[in-house]
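Student: Attaching a predicted model along with its sequence, questions to come.
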Amino acid sequence: MANTTSAKKATRKIERRTEVNKARRSRMRTFLRKVEEAIASGDKGAAADALKAAQPEIMRAAQKGIVHKNTASRKVSRLAHRIGALAS
């Protein structure tokens, strides 16, 4: 348990930031799930639209420090590759 006032304040700040980060991570995962579902259905148009909506969310999460920049780029790249493979 925190003893000093600065440590108590730090604990409060961490709790607030944790809630914000959880919400952002959840939002990103929701967009990712929508893309995955569109890919699973086999509808290339819907999957491309879902990726177009998800890409800014994924990159925003990287910018805010929720995921690493390279992780976000890798996720977008792999999803785009899978959508491209739907036609063939």
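Tutor: Looks like it arrived, so ask away. Numbering: from 1, shown residues only.

Student: CA only for contacts and neighbour counts going forward, please
Tutor: Noted.

Student: measure the residue nearest in space to the middle of the chain to residue 34 for me?
Tutor: Residue closest to the average C-alpha location in the chain (CA atoms, centre = their mean): residue 28, at 2.9 Å. Distance of residue 28 to residue 34, computed by CA to CA, to the nearest Å: 10 Å.

Student: and what of residue 59?
Tutor: 16 Å.

Student: Of these two, which one has the most company?
Tutor: residue 59 (22 against 17; other CA atoms under 10 Å).

Student: Contacts only, for that one.
Tutor: 69, 72-73 (CA atoms under 8 Å, 6 or more residues apart in numbering).

Student: From those residues, which land in strands?
Tutor: Nothing among those maps onto strands, per DSSP state E.

Student: how about CSV for those, with distance to residue 18 and neighbour count added?
Tutor: As requested, the contacts of residue 59 are exported to CSV (distance: CA to CA, whole Å; neighbours: other CA atoms under 10 Å):
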residue, distance to residue 18, neighbour count
69, 19, 16
72, 20, 19
73, 24, 15
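
Student: ok, second structure coming up, stack it against the first:
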Amino acid sequence: MKAYLRAKPLQTALLIMLVILAFLMIASSLINRGSCAWHGYQTDRTTRYAIGVGCMVKMPTGWTPQRELRTEQQSITSAHSPSGQRDDNQGEGPC
């Protein structure tokens, strides 16, 4: 084995880099899955991790990516309000 490593240093370096890259990809995937599960636990929502999309959150309208959750919540809020507009109470109420 040592003779092969000495005879082909470029291939050995590429193999080591490939192994490191594979390890980093697996570690990143595990961290992303864990953070998605933690988000579901913290918010008491149903979550799933999709490889191409990322963390998905179950909403009344279906599965929504976590990154787009704020826009989804705004559209649901405006759909349920009688005037169709958000009620932020801007400029009203006590200081």
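Tutor: Done, it's in. Computed from a predicted structure; not experimentally measured.

Student: Could you tell me the TM-score of the two chains?
Tutor: Remark: TM-score between the superposed chains equals 0.44 [TM-score structural alignment, normalised by the length of the first structure]; 56 aligned residues with a CA RMSD of 3.3 Å.

Student: Narrow the contacts of residue 59 of the first structure to those in helices?
Tutor: Cross-referencing those against helices under DSSP state H gives 69, 72-73.

Student: so can I have CSV of the residues you listed showing distance to residue 24 of the first structure?
Tutor: Output for those, formatted as CSV (distance: CA to CA, whole Å):
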residue, distance to residue 24 of the first structure
69, 15
72, 13
73, 17
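
Student: And those residues, which is closest to residue 54 of the first structure?
Tutor: residue 72 (10.8 Å; CA to CA).

Student: got a list of what residue 54 of the first structure touches?
Tutor: Residue 54 of the first structure touches 28, 31-32, 35, counting by CA under 8 Å, 6+ apart.

Student: Between the residues you listed, identify the one with the most neighbours.
Tutor: Within the contacts of residue 54 of the first structure, most neighbours by other CA under 10 Å means residue 35, with 25 neighbours.

Student: list the contacts for it?
Tutor: 47-48, 50-51, 54, 79.

Student: Distance to residue 8 of the first structure added to the residues you listed, as JSON lines?
Tutor: Formatted as JSON lines, the contacts of residue 35 of the first structure follow (distance: CA to CA, whole Å):
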{"residue": "47", "distance to residue 8 of the first structure": "46"}
{"residue": "48", "distance to residue 8 of the first structure": "47"}
{"residue": "50", "distance to residue 8 of the first structure": "42"}
{"residue": "51", "distance to residue 8 of the first structure": "42"}
{"residue": "54", "distance to residue 8 of the first structure": "37"}
{"residue": "79", "distance to residue 8 of the first structure": "43"}
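
Student: tell me which of those residues is nearest to residue 12 of the first structure?
Tutor: Nearest to residue 12 of the first structure among those: residue 54, at 31.4 Å, using CA to CA.
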